[in-house]
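>>> would you be able to build a 3D model of this:
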Amino acid sequence: MTQASRRHRVVVVGAGFAGLFAIKALRKAPVDITLINGTAYHLFQPLLYQVATGILSEGEVAPPIREVLKRQKNVDVRLGWVQDVDTERKIVSVAGPGIDYTVEYDTLIVAAGASQSYFGNDHFADHAPGMKSIDDALELRARIFGAFEVADLQTDPEAVQRWLTFVVVGAGPTGTELAGQIAELAHRTLPGQYRHIDPRTARIILVDAIGAVLNTFGDHLSAGAQRQLEKLGVEVKLNTKVVGVDSTSIEVEDATGRHRIPSMTKVWAAGVAAPPLARKLAESTGAQTDRAGRVLVEKDTTLAGHPEIFVLGDMMNLAGPDGRPLPGVAQVAIQSGRHAADQISRRLAGKESGQPFKYFDKGSLATISRFSAVASIGKLHMSGFLAWVVWVAVHLFYLVGFKNRVTAVLHWAVSFVGRGRSERVATQQQAFARRAIRAYGDPFERDRAAATESRPQASTTAAEGRPVQNPAETGDQATLDGKAERKPLGVRD
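Down below sits the predicted model:
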């Protein structure tokens, strides 16, 4: 097929808000799209904390990508993690589960989201999971509900209190919402269900190094959110820095010195960083990155010297009207995805392109507890029940899929009007799989290495005079050969 006869090839890396909305905006464009994503689902990350606290199931916040895009015929969905970008040959190298492959592009959209940042203390992750993936949420669900179960078995009062102490690090929207829901569990949902403990004695501690809860919402809403949290029983410790985390405690430092808080359940909701792919892309193109690893982009969200590469959403560093980088929120990702799609369509139509991306701030929302939220929408600032109604409406609007909206409403009714939690099932695998995968390594790589070691030398049959191949080398299994070294499955780009 000649350059002139084939359709324009768009490769999209990441199926978050930016990637998904860019693809949908290109549904009628004369392009062939290849979507590469490390999971088979699109994640509605703002509601992950409700998966962790038993309100929603993972399926309600993570619909399958293929189902979401099944009516869009110009999309090829592929599972994998982009390892490198060859900007000269316009090829991305991808590591899939047990197979490596490459994809050619004419235009590349990189929207791989963000990862949890432990500010150089990555070993904290074993004892304080973040809140960036379904795996994180399910692990935290197992840890949170498991803590009450184990506490009920203890005979030592100190051990009971250690299991009933929950520390959430980070007083932004995620940390605030999670702390509020754990408090609701302890004080509203679980009392009366245990014979040997009173869940209402649980301590829920919210820690942050800055001096305000929800500091981006303004002083009035921030102070109101803190009062509501304290009314729920959450201990708010501001201007307090985490300096150590282990399996049984967390160590913090404030103006009075260092303190150790015995706790078996810690959650990290502070700080984000760009994935390693951002650094690799910057090295390939000569682009600069900021302290969080985000790539500095041109005003139209492309890379300097590479107008065919768009970097969107949480991965990009682009200054807003106030001179500060645009925040890593869903609306920035959605609007930047649509902007990139518009630029591609304009180029293909021979129209002028290169228009700067203009972000329209639709406001910020955060829920504190049932029937209580805060909302900052332009000059309008509200809190309480009205803000909670707005929060429900906005989140329902952006939930992908009609059935997800219906089941989400039903589960919210169970949890907010009633006292139940529809999704309390948790397993040991969910609680401990993260550490097991790190210790065990990538299962595909281990299986491939074991197959290679046990593979017999090729022999020749007398009848046919040709080598007899090991069964693992025939059929589709032969495609499993790839790189000799690879990172564990759970920590790829």
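>>> use CA for all of it now, contacts and neighbours both
OK.
>>> ranges for the strands of the stretch 51-200 of the chain?
Using DSSP state E, counting those that start in this stretch, the strands assigned to the stretch 51-200 of the chain run over residues 75-79, 81-86, 91-96, 99-104, 107-110, 115-116, 165-169.
>>> same question for the stretch 251-400 of the chain.
In chain order, the stretch 251-400 of the chain shows strands spanning 257-262, 265-268, 272-273, 295-296, 302-303, 306-311, 316-317, 364-369, 372-377, 380-384, with DSSP E, counting those that start in this stretch as the criterion.
>>> and the fifth one, what other elements does it pack with?
When you say that, I think you mean strand 302-303. strand 306-311 (3 or more CA pairs under 8 Å, 6 or more residues apart in numbering; DSSP states H and E).
>>> here is the second sequence; please produce its structure so I can put it next to the first one:
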Amino acid sequence: MNDLEPADPVVTNPRRRVVIIGAGFGGLACAGALGDTDVDVIVIDRRNHNLFQPLLYQVATAALSPADIAEPIRRTLGRYRNVHIMLAEAGGIDVETKQVKLKDGGTVFYDQLVIATGSDYNYFGHDEWQHFAPGLKTLHEARRIRHRLLLSFEKAERTKDPAERKALLTSIVVGGGPTGVEMAGAISELGRSMAHRDFRSIPASDLRVILVEAGPRILAAFPEHLQAYAVRHLEKMGVEVRLGAQVSDITAEGAVIAGHMVPAGSVVWGAGVKASPAFRWLGIEGKASGRIPVDAKLRVEGFKDIFSLGDTSFQPDKNGAPLPALAQVAKQQGRYLGKLLAKPGAIETAKPFHFANRGNTAVIGRNAAIFDFGRWTLKGYFAWILWAIVHVYLLVNFEKRMLVTVQWIWRYLTRQRGARLIDENDKEDVAPAIIR
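From the prediction side, this is the model:
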């Protein structure tokens, strides 16, 4: 049976075909749960690799290389003979004929469809800012940030103008969620380590990292005492935390914060996310930044054979709020749905999906992290150790776990960053005009 054709109607008992759009945490977990079952599975993704996004900020700050946190999808799912990978980008869904429309003009027929297309950063109507302030969703964006950070230091080493040097050594992180906090702390550590060891003309006093949050607190999902701890530790690291400050413009020269232009060598965006536009493919209204409403069994409301999970889906918790856009939610939903789809008719009799919260965490910097387990919390050195253990465990395979563990131990002992590479041919990403 050709991957692009429907099941042959002559066959008495054709194998069901489950198509999964997206190979993130949820899509991979669903495909894995369907592996080696009596179901044909097709996984469609526009990238050939899966990515451990929680550690993407470490690629952006030269702590890890891209290959340390990414793996080809074919390698991840290759052991399952019933799972097929398709490198393509979905562009629509024909619910009447039950086929996924690909942007290259092809189509893929399905019996049951799983939408796990993830999320993207929300620039709140200012998509033009994306070029000057990349987010942290892809390896390309992480490399762009790393390129700009490292190149800013090189230019600052050469300039004789003190004002220009200070501008080059200023980094602005927009958004006080976990990504923004982790990024601000990592940039501060990277800058001070390089200024101390490798650059002769850069005084540490010229380094400046600004974390901007429009709301009254950073890490809004965490208890207030953990928020306060995070602010204290960031400020101890030299990060300026600006609360209740709006960013009204971002240009090649920097960002306008609370009405004042702040020249900067690099700006990083982490101020909010929105779901993929997949809800439009179904002709329905999206909820909460475009998330697809699903029932207790992850079935899209109004559709019998279409399901959605992860950041793309809107499934309310017991208080009516959507489940958080976290990796642990997507993975649990993926495993749950995969097990149900593996058995004909299991959806109808299955128990509703229940999210088992394993705790929420954010790392602040060296020897400092926070954990919120609901009934109890943890902060400081032991939280940092637990954060490292959890993130190593969640990596896709043993090889990645070993690589990252060894590099983290080496970096902890030496304070050296091993991925400080600048591509001399990457001219397009030198966006800040101040770098000249």
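>>> coming back round to it: most tightly surrounded among the strands of the stretch 251-400 of the first structure?
Per-residue neighbour counts averaged over each of the strands of the stretch 251-400 of the first structure give the maximum for strand 316-317, namely a mean of 28 (mean count of other CA atoms under 10 Å).
>>> the second structure: matching residues for that one?
On the basis of TM-score structural alignment, strand 316-317 of the first structure is assigned to residues 313-314 in the second structure.
>>> so which of the strands of the stretch 251-400 of the first structure comes closest to D76 of the first structure?
Across the strands of the stretch 251-400 of the first structure, D76 of the first structure has its closest neighbour in strand 306-311 (19.1 Å, CA to CA).
>>> how big is the offset of that closest one relative to the second structure?
After superposition onto the second structure, the average distance of strand 306-311 of the first structure to its aligned residues comes to 1.0 Å, using mean CA distance after the TM-score superposition for the first structure.
>>> what is the burial count for the equivalent of G254 of the second structure over in the first structure?
Aligning on TM-score structural alignment places G254 of the second structure opposite S249 in the first structure. When neighbours are counted by other CA atoms under 10 Å, S249 of the first structure registers 19.
>>> so what's the equivalent of R16 of the second structure over in the first structure up against?
Matched across to the first structure, R16 of the second structure falls on H8, judged by TM-score structural alignment. The contact partners of H8 of the first structure, taken as CA atoms under 8 Å, 6 or more residues apart in numbering, are P30, V31, D32, D106, T107.
>>> roughly how far apart are the nearest residue to the match of G254 of the second structure once chain neighbours are set aside and K70 of the first structure?
Computed as CA to CA, 6 or more residues apart in numbering, the closest residue to S249 of the first structure that is not its neighbour in sequence is P262, at 4.2 Å. Using CA to CA, to the nearest Å, one obtains 49 Å as the distance from P262 of the first structure to K70 of the first structure.
>>> pretty sure the match of G254 of the second structure is touching R260, no?
Yes - under the criterion of CA atoms under 8 Å, S249 of the first structure lies in contact with R260, with a separation of 6.6 Å.
>>> can you pull out the helices in the second structure?
For the second structure, the helices identified by DSSP state H occupy 25-34, 56-60, 73-77, 139-158, 162-168, 178-197, 224-236, 278-281, 327-341, 346-349, 381-394, 398-414, in order along the chain.
>>> good, wrapping up.
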